[in-house]
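S.K.: Need coordinates for the following:
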Amino acid sequence: MTQHRSAFRKLALTTFLFSLPLNAAFAQDATAVAERLKSVLAGQNLTLAWTSVTGDASEAVLEGTSIQMAGEGKPFSIGKLTLSGITEENRGFKIETITTEPYSLNEGPTKVEVSPLTLGNVTLPASDSTDLLASFLMYETANLDNVSVKIGDKQAFQMTNFAAEVTPPADGNAMEFTGSAEKFTADLTLVEDPQSKAAIEALGYQNISGDFQMEGTWQPTDGRMALSSYDVTVDNAGTLGMTFDLGGYTVEFLKSVQELQKKMAAQPEGTDNSAQGLAMLGLMQQLTFNGATVRFDDDSVTNKVLEYLAKQQNMTAKDIANQAKAIVPFLMMELNNPELSTQVTTAVTAYLDAPKSIEIAAKPASPVPFALLAASGMSNPKDLPKTLGLTVTANQD
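M.R.: You can find the predicted model right below:
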């Protein structure tokens, strides 16, 4: 029996000694992943810090994690960060999920609660990677179940089921991205301004709900960035939608902007940043404008506003609409653009007679450099609508 106990102690000791270098190697692997994540975020003007790293080659946990944007005085604490399903890929790392802890903040009567944020299929390329997007944190999915803001015992704002998907660029194809929130709610009875409060109550929008959707593409090689939809819908009110299409939004452009932001953040408070401001304007002139739209689809809010204004002036909603239609041509005279004036007058008249939708679109015949837009806006602003190919339409699909 004594021999058995002696043999067992030797085996246990041997196993313990053998496991020491293994544990050290696993910890080193976990730290290497954390350091690579820190390096990638630093390239985007974000400083990641932690108090300790635990885990092994497949999962790492960063305790006491904080993140700080360049120029911000205080780091933002995010607690524990869990990196799961880590594998090596092309001398870099692929991570199945990066997950935060639930977040809670109390300031006076205000309480903010945020559920864990999960990023899926995160890529951390090797530090010497030649990939065009190697300096950016790339993920394929993002999910956030709930954001809640309470003031006292009232739910001031809540957003549920936010989700985003990103299809990385491959084989010459552009990156595709989508995002949405299933629902948001807001309690507008908490608005304190008396005039705004009275208008909200009269319109019946004390509590609102809605959703938003967005999608677009980005081609990093030539910098074509197109937001094909960004729609915010408020139930029983309407949908505000925007699109834009830019050129020149390249990786090099982004890096230049980030570098300039870093320099501005490093300046002592109160320093004159006019030189950096001019430099930013210079960078913006590398972009080209291909088009943009702003559209509103009505869902009863227009007639409610007309009725509200009519009551304020002891008139009818139709009288208010007719007044607006009569004023528009005089406002447009300043542009000295008869064609556009006719378009706007026709569109506003059609919309107020039967509110369905109204859209402002800028679609130049060919891409317009931002430098030309800036020059035109300063030298002859009345020509800007022609340069942009500006149109206004109503009640069109």
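
S.K.: all contacts plus neighbour counts: C-alpha atoms, from now on.
M.R.: Fine.

S.K.: Which secondary structure state does the closest residue to residue 273 other than its chain neighbours sit in?
M.R.: Closest residue in space to residue 273, ignoring its immediate chain neighbours: residue 264 at 7.0 Å, by CA to CA, 6 or more residues apart in numbering. Three-state call for residue 264 (DSSP: H, G, I helix; E, B strand; the rest coil): helix.

S.K.: ok, now residue 236?
M.R.: For residue 236, the secondary structure call by three-state DSSP comes out as coil.

S.K.: contacting residues for the closest residue to it other than its chain neighbours?
M.R.: Using CA to CA, 6+ apart and skipping the chain neighbours, the partner closest in space to residue 236 is residue 299 (5.4 Å). When contacts are counted by CA atoms under 8 Å, 6 or more residues apart in numbering, residue 299 is found next to 235-239, 356.

S.K.: Mind checking which of the residues you listed are buried?
M.R.: Burial of these was assessed by neighbour count (16 or more other CA atoms under 10 Å); the buried members are 235, 237-239, 356.

S.K.: could these be laid out in a markdown table, adding distance to residue 260?
M.R.: Below are the buried ones among the contacts of residue 299 laid out as a markdown table (distance: CA to CA, whole Å):
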| residue | distance to residue 260 |
| --- | --- |
| 235 | 41 |
| 237 | 41 |
| 238 | 39 |
| 239 | 36 |
| 356 | 44 |
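
S.K.: farthest pair in those residues?
M.R.: Pairwise distances among the buried ones among the contacts of residue 299 were taken by CA to CA; the largest, 14.9 Å, belongs to 235 and 356.

S.K.: Out of the contacts of residue 299, which comes closest to residue 207?
M.R.: residue 235 (10.2 Å).

S.K.: Proceed likewise with the subsequent sequence, for comparison:
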Amino acid sequence: MTVQYSPKRLFSASLLAAGLSLPALPALALDADDFATKLAALSSQSGNRLSFSAVEPDGNTVVLRSVRIEVPGQAPIAAGDITFKGVEEEDDGGYFVSEALFEDVEINEGPTTVTVEGIEMTGLSVPGNGETGSLAGMLFYEGFSTGEISVETDDVRVFSMAGVDMQVERQDDGSKVDMRMNGSDLKIDLSSIDDPKARDAIQQLGYETLTGDINLTAAWDATAGTVNMQEYSLSLDDVGRLSMSMEISGYTLEFINAMQQAQAAAAANPDPQAAQQALGFAMLGMLQQLNFNSASVRFEDASVTERALAFAGKQQGVSGDQMRMALKGMLPLMLGRIGIPELQKQIAAAASVYLNNPQDITITAMPASPVAVPVIMGAGMGDPKSLVDLLNVQIIANKPVEVCCKQ
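M.R.: Have a look, this model is predicted:
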């Protein structure tokens, strides 16, 4: 059976699925109803509601039939049947599940169909005592994976990926969580682009099908409240690699609990408009606890720059090298509109170095000390130009840099 629902609800459904860090019982007799009840209670912590038509135990396997997930402000999500294997009860009354298997997903939106096959989670766990003051009291999963992911438009496959594999590791003392994710064998078919001019330009650049992968590496120190996204990258063969990193602090268990309570309160409010307004105010208040530590964006070239220069030059009747020189000459005029002299110098210098020898270009924001998120928001609304100094923005090319984040 394939489950169908709107793409706007896929993200919420995926998060809920990832949140089904679920239960299990002892070798004596698995209390499947207790398992299902505690699972439903987990989802309610953040104001969501999990329901199902039946609970079917078979040894240490439990199947929840016709699972329905209700997320505040969204239409209900029909998740189909979910099968939990290797369910075991823990000493604290919680459960551990070896693996959870989800039905394939099919999303239809006009002429476009998105399918996700082989969705599976491993090492699911849920506490039995309802503790919220430590990582041990939170839902957790050790692995999440899918089979093939594909997108078809008018019966033509325009995107596919062999699958996603995510591994999550929690330290024994419950203070830190490390996560690694890989999306492999990504393929994007550019030959079916509708716009003839865009399609012709892409072909002249030498691209018909893009291939590559996606990687994410992150860590969360629950005690310090530090979230360190060390790498979030997209690599495309013969194009380049775009990577981002970021570190924030203040994301503590207390922050998460407060956020869940605000979401639960909004879900319980019978007036949707008032609920969303109250939730918005609560979130703004909680943002004051978050600090920005550092961030970076880096592009490493793998031939796309030279291809683009040659293509742009051809449009102007000149060579790629002549186009390179013309761009360097136009930089001061183009950058003058920014109105931030120091930043303009940085961009001009980095762009000149990069254009001469396309290797990599990096933008970093590394303030001397953490900056509160509300301060950044205020500066962005009041005087955007001040953000350059506030966040210590730097732009460099063809140099190895420590792009972000303490290891």
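
S.K.: What would you report as the TM-score here?
M.R.: For this chain pair, the superposition-based TM-score is 0.84 by TM-score structural alignment, normalised by the length of structure 1; 371 aligned residues with a CA RMSD of 2.7 Å.

S.K.: ok, back up a step: want to try CSV for the contacts of residue 299 of structure 1, with distance to residue 104 of structure 1 as columns?
M.R.: As requested, the contacts of residue 299 of structure 1 are exported to CSV (distance: CA to CA, whole Å):
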residue, distance to residue 104 of structure 1
235, 29
236, 32
237, 32
238, 32
239, 31
356, 42
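
S.K.: Greatest separation within these: which pair is it?
M.R.: Taking CA to CA, no two of those sit farther apart than 235 and 356, at 14.9 Å.

S.K.: Which residue is the nearest non-sequential neighbour of the counterpart of residue 294 of structure 2 in structure 1?
M.R.: Structural alignment places residue 294 of structure 2 opposite residue 291 in structure 1 (criterion: TM-score structural alignment). If you skip the residues right next to it in sequence, residue 291 of structure 1 has residue 363 as its closest partner in space, 4.7 Å away by CA to CA, 6+ apart.

S.K.: Can you verify my assumption that that neighbour contacts residue 386?
M.R.: No - between residue 363 of structure 1 and residue 386 there is no contact, the gap being 9.8 Å when judged by CA atoms under 8 Å.

S.K.: Of those two, which one has the most company?
M.R.: Comparing residue 363 of structure 1 with residue 386 by other CA atoms under 10 Å, the one with more neighbours is residue 363, at 22 against 17.

S.K.: how about the more buried one, what does it touch?
M.R.: For residue 363 of structure 1, the set of contacting residues under the criterion of CA under 8 Å, 6+ apart consists of 290-292, 388-390.

S.K.: still on that earlier bit, matching the residue nearest to residue 291 of structure 1 against structure 2, which residue comes up?
M.R.: Residue pairing (TM-score structural alignment): residue 363 of structure 1 is matched to residue 366 of structure 2.

S.K.: Kindly report the same for residue 228 of structure 1.
M.R.: Taking TM-score structural alignment, the alignment pairs residue 228 of structure 1 with residue 230 from structure 2.

S.K.: Which secondary structure element is home to that match?
M.R.: Secondary structure from DSSP states H and E places residue 230 of structure 2 in strand 226-236.

S.K.: Which other helices and strands does that strand contact?
M.R.: Contacts defined by 3 or more CA pairs under 8 Å, 6 or more residues apart in numbering; DSSP states H and E place strand 226-236 of structure 2 against strand 209-221, strand 240-249.

S.K.: any idea which of those strands is most buried?
M.R.: Highest mean neighbour count of these: strand 240-249, a mean of 21 (counted as mean count of other CA atoms under 10 Å).

S.K.: what separates the residue nearest to residue 291 of structure 1 from residue 377 of structure 1, distance-wise?
M.R.: Distance, residue 363 of structure 1 to residue 377 of structure 1, by CA to CA, to the nearest Å: 17 Å.

S.K.: Same question for residue 122 of structure 1.
M.R.: Relative to residue 377 of structure 1, residue 122 of structure 1 is positioned 43 Å away (CA to CA).

S.K.: Can you pick out the residue with more neighbours from those two?
M.R.: residue 122 (21 against 15).

S.K.: Counterpart of residue 343 of structure 1 over in structure 2?
M.R.: Using TM-score structural alignment, residue 343 of structure 1 sits opposite residue 346 in structure 2.

S.K.: No further questions, thank you.
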